[in-house]
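A.B. asks: what follows is a predicted protein model with its sequence.
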Amino acid sequence: MVTGTDFYELNHLEFESSSLFATIAHTLTVALAQQSDQVIECCLTFEVSPGLYHHIDANALFNLKPEFRTPLINGDFLPDRPIQLEVTLHRDLLPLLLEHAKTAEEAAAYLLTLSQQKAEQVQPNASEGNSAETIQNTEAALNLLLNTESWFCLSVKQIQETGETGYTTFWNYVNPATLNQPGASSEQIAEGITNFFKDWTAANLTAATQDITEELFKGVTTLFDGFDTWLDNAFSKDEDDSEEDTDDDDESILETVIDFFTEDDWTFTKLQGQSTLQVACQGENGRWNCYAQAREDQEQFVFYSIYPDIAPEDKRLTMAEFLTRANYGLIIGNFEMDFDDGEIRYKTSIDVEGDLLTTDLIKQLVYANIMMMDHYLPGIQAVMDSRLSAAEAISQIESQTAIATTNTQDDPEP
């Protein structure tokens, strides 16, 4: 039983993952839960941009696996509002954190220090007076405490004008941070599993349901031995069944979007619980991820190209100037930047209320979007690297466009 919780707030924190993509969390709250004056759990609550959430979701960061979540309630996530995640630290790593922190403030300070060391690639060495044990402990903390695989997502939500939408995960029902605590009885764990299973099956009724039911209740007696392995076995599903269920839930706009990318021979992934597809794009000037979103209720289709790097905080004003200059005169679509986390993207969209979305319309929006991102990508990189000012970068791109246009006009007809 939790007898008290200590809180402390942070502005940002950077995680690492096997996807080699930095996960930057904003507006963090660090919470240490105590029982009988002993810290038993460390939780983080933080915000990410929708684009970064798509990356987290697609790569199952923070152990956010599709089969370990309840259905999304109250509609899809919106692309223009932050998404909040609550995560808990793996119970085996809590002692590593508590070696350096006894309060939430100390834990926040230590995690921030590790994040800064990772960002600056600072490694302690013996010449600075550090012992081999200190070096080893610091490297272990860097590799584990800031790794997304060391944290389990409890819930995901977004505040919208119409209310809150989101979902919880299996870890919210059976918290891995408290499994081995004296107060964690098998009856409580069984109740948590049962409650999750009831919510999960409400949206995941498949041929595998009976097998999962048997595994769930068989596993209750062995929860404390090989818990992670048991979970993987209990919730493993046939991929064909999963895809079949997804297709059944698709709605008209999403079906049309899927038809286009299938017919146009794109490789794509449908994001779990969302009417959104993720695709990778390779242009002449770089590679980036794109997201195709079907907004069924609004009868709209939106396509995003996400610039692969985050604009550093000290470059965002200059980048905003560059994007504003780039946007002036654009007819189809526009650049956007999230000032909170530095995400840059190009957006094209269409409202088809009272009409039908066709694959031809989708093709125009998709290819116009990709062409613009690829065209301006060198300028974004130049501004990001401080090689050119915003005005110089735009001037260079426009001059190249003029040369290309002249050469095209001078070329003889084939």
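C.D. replies: Done, it's in. The structure presented is a predicted model; accordingly, all values stated were derived computationally and were not measured.
A.B. asks: switch to C-alpha atoms for all contacts and neighbour counts from now on
C.D. replies: OK.
A.B. asks: can you give me the helices in the stretch 201-350 of the chain?
C.D. replies: Secondary structure of the stretch 201-350 of the chain (DSSP state H, counting those that start in this stretch): helices at 209-219, 227-234, 239-249, 252-263, 316-327.
A.B. asks: just name the most buried of those helices.
C.D. replies: Highest mean neighbour count of the helices of the stretch 201-350 of the chain: helix 316-327, a mean of 19 (counted as mean count of other CA atoms under 10 Å).
A.B. asks: this is the other structure I want to compare:
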Amino acid sequence: MVDLSANGNEEQSRLDFDTEIVFLTLMGDELKAAAKRINLSVSEEKSQCTLYLEVEWSVYQQLLAGEWMGLLDQAISRGSEVKFAENQPIELQVMLKQSLMKAALRKGSEVENVLQSFVEDSDESRPLRQSESWLITEVKQQMRLPDALDNGTLKIGYRTQWAESAATSAASNAASSSAKSTLNGVVEDYLNKMELPFEWVDETIARLTFSGEHGDWIVLVRTDEEKQICIVFSIYPEAVPEEQQTEMAKFLFEENYDLVIGNFEMDANDGELRYRTSIDVENDRLTMELFNQLFTTNVVIMDHYFHVIDDIIQNDQ
């Protein structure tokens, strides 16, 4: 069923359906979900696409463990400690990142065409089925009620900070049309929102310590307002010894070939190893959603490789 409505210059549509979509994480792991509905809002200022999914308990645990789809601890609202039943599906509401809307609308702005862009097997569609192209805004589960209340329904769950970001996006877009946000402003707003303490080393570099599941390391965010470039570096806390640099360089070369976003770098002079992600927003603007993708991808990748890098450094020591 498709519902269409117009609100000023904005066109909204909805399609109910039932099909399996397999999302891939940056590590290549599968996240299987039953897609139930797609909501599409198209306007000249900003378009938005939302999917309503059902996943098994095990997939929800994958999302939490890997912090996929923006499900970071910092993004989960305080007081949202909800205990879900393991034998019941989990309902997810996920929002497509703005950087992928052009790919989603490549076949047209009709909701059926957008859905086809997701499910077809093509090079253009694969980025739309990557887990880090989406942000989870709501997590819910329907509760089993007593027989006496069999006709009613009750759902428990929580909203993430991405839902709040989506709710206020219209106002922020309106403001940005008259006053373009600076890169530093977006970086500051995001880090403050995620409650990540940081400091500006100078006018172009923000520095913070990030604590992952496997270790702690320094993250640098570099901005260039003139060129409209933003770069995130995760710096491994230990330099690679000279005797391990050849082995490390070979390993990084092979891994960089398979990485979808970003790349590892190593300085042969001092052994510094870092992971780099960057975005060029010339003729556009850096948004919270875009920076989240840049930052989250960076720290998730570094955390995943943290112990592997340590094993190579410690080899034969």
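C.D. replies: Thanks, I have it. All values reported here derive from a predicted model rather than from experimental measurement.
A.B. asks: TM value for the aligned chains?
C.D. replies: Overlay of the two chains. TM-score (TM-score structural alignment, normalised by the length of structure 2): 0.49; 181 aligned residues with a CA RMSD of 3.3 Å.
A.B. asks: among the helices of the stretch 201-350 of structure 1, which comes closest to residue 153 of structure 1?
C.D. replies: When these are compared by CA to CA, helix 227-234 sits nearest residue 153 of structure 1, at 14.5 Å.
A.B. asks: nearest to residue 7 of structure 1 among the helices of the stretch 201-350 of structure 1 would be which one?
C.D. replies: The closest of the helices of the stretch 201-350 of structure 1 to residue 7 of structure 1 is helix 227-234. By CA to CA, the value is 28.6 Å.
A.B. asks: tell me the angle of the closest one relative to helix 209-219?
C.D. replies: With axes from the mean of the first three to the mean of the last three CA atoms, to 10 degrees defining the directions, helix 227-234 of structure 1 sits at 160 degrees from helix 209-219.
A.B. asks: the helices of the stretch 201-350 of structure 1: which one's closest to residue 12 of structure 1?
C.D. replies: Nearest to residue 12 of structure 1, of all those, is helix 316-327, at 16.2 Å by CA to CA.
A.B. asks: counting contacts, what elements does the closest one pack onto?
C.D. replies: Helices and strands touching helix 316-327 of structure 1, by 3 or more CA pairs under 8 Å, 6 or more residues apart in numbering; DSSP states H and E, are strand 334-337, helix 359-384, helix 390-410.
A.B. asks: list the helices and strands the second one packs on?
C.D. replies: In terms of contact count using 3+ CA pairs under 8 Å, 6+ apart, helix 359-384 of structure 1 is assigned the packing partners helix 252-263, strand 300-306, helix 316-327, strand 344-351, helix 390-410.
A.B. asks: run the last query once more with 7 Å
C.D. replies: On a contact count with 3 or more CA pairs under 7 Å, 6 or more residues apart in numbering; DSSP states H and E, helix 359-384 of structure 1 meets strand 300-306, strand 344-351, helix 390-410.
A.B. asks: tell me the buried residues in it?
C.D. replies: By 16 or more other CA atoms under 10 Å, the buried positions in helix 359-384 of structure 1 come out as 359, 362, 365-366, 369-370, 372-381, 383-384.
A.B. asks: TSV for the helices and strands packed on helix 316-327 of structure 1, including distance to residue 249 of structure 1?
C.D. replies: Below are these laid out as TSV (distance: least, CA to CA, whole Å):
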stretch	distance to residue 249 of structure 1
strand 334-337	31
helix 359-384	20
helix 390-410	44
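A.B. asks: out of those, which comes closest to residue 282 of structure 1?
C.D. replies: Using CA to CA, the nearest of these to residue 282 of structure 1 is helix 359-384, at 8.7 Å.
A.B. asks: what's the biggest strand in structure 2, counting residues?
C.D. replies: The longest strand of structure 2 (DSSP state E) is strand 10-24.
A.B. asks: show me the contact partners of that one.
C.D. replies: With CA atoms under 7 Å, 6 or more residues apart in numbering as the contact definition, strand 10-24 of structure 2 has outside contacts at 1-6, 30-43, 111, 119, 129-131.
A.B. asks: follow-up on the earlier one: any chance of the helices of the stretch 201-350 of structure 1 in a markdown table, plus distance to residue 347 of structure 1?
C.D. replies: A markdown table is the format used below for these (distance: least, CA to CA, whole Å):
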| stretch | distance to residue 347 of structure 1 |
| --- | --- |
| helix 209-219 | 40 |
| helix 227-234 | 38 |
| helix 239-249 | 26 |
| helix 252-263 | 16 |
| helix 316-327 | 11 |
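A.B. asks: out of these, which gets nearest to residue 108 of structure 1?
C.D. replies: Nearest of these to residue 108 of structure 1, taken as CA to CA: helix 316-327 at 25.9 Å.
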